[in-house]
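1. Below is the structure, and that's it, no one-letter string:
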């Protein structure tokens, strides 16, 4: 399993925990953690030389 896949699983786990949160501060904390794990996954993909689906190609100006 790729490292970025592990990070995405962690993000998914945090989202599930957010769904079961007992209060709003706890829910927001888990959602911030989920976003951080996802950002790490995308950065790891970039470091591994894989293109990210969230990055759009810019049109050529030439």
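-> Sure, I can see it. None of the values given here were measured: they were computed from a predicted structure.
2. contacts, neighbours, all on C-alpha from now
-> Noted.
3. and the residue positioned nearest the centre of the chain, helix, strand or coil?
-> Centroid check for the chain by CA atoms, centre = their mean gives residue 38 as the closest residue, at 1.0 Å. Of the three states, residue 38 takes helix according to DSSP: H, G, I helix; E, B strand; the rest coil.
4. Surely it and residue 6 touch.
-> No - using CA atoms under 8 Å, residue 38 is not in contact with residue 6; the gap is 10.0 Å.
5. Now do the helices in this protein.
-> Secondary structure of the chain by DSSP state H: the helices cover 3-19, 24-47.
6. who are the neighbours of the last one, in terms of helices and strands?
-> So that's helix 24-47. On a contact count with 3 or more CA pairs under 8 Å, 6 or more residues apart in numbering; DSSP states H and E, helix 24-47 meets helix 3-19.
7. Below is structure B, check it against A:
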């Protein structure tokens, strides 16, 4: 299993915990943790060369 997949599994677990949280502070904390794990997974995909670092843009024509 790829490292980024493990990170995404952790994010999914945090989302499940957020759904079951009884208090709003705990719910918010689990959502922040899920976002952090997702960001780590995206970064790992970039480090592994699976995605480009930034979206490529095509030059735009300027009307004269």
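-> Nice, thanks for sending it over. Quick caveat, the model's predicted, so the values are computed rather than measured.
8. Now residue 19 of the first structure. Nearest residue, chain neighbours left out?
-> Nearest residue to residue 19 of the first structure in three dimensions, chain neighbours excluded: residue 27, at 7.1 Å (CA to CA, 6 or more residues apart in numbering).
9. do residue 11 of the second structure as well
-> residue 34 (4.1 Å).
10. can you check residue 21 of the second structure too?
-> Closest residue to residue 21 of the second structure apart from its sequence neighbours, by CA to CA, 6+ apart: residue 27 at 5.3 Å.
11. give me the number of residues near the one you found?
-> A count of neighbours around residue 27 of the second structure, defined by other CA atoms under 10 Å, yields 19.
12. quick one, what contacts it?
-> By CA atoms under 8 Å, 6 or more residues apart in numbering, the contact set of residue 27 of the second structure is 17, 18, 19, 20, 21.
13. So what's the residue count around the second one?
-> A total of 22 residues lie near residue 18 of the second structure under the criterion other CA under 10 Å.
14. pretty sure it contacts residue 26?
-> Yes - using CA under 8 Å, residue 18 of the second structure is in contact with residue 26, at 7.1 Å.
15. And residue 23 of the first structure, how close does it get to residue 1 of the first structure?
-> Distance, residue 23 of the first structure to residue 1 of the first structure, by CA to CA, to the nearest Å: 34 Å.
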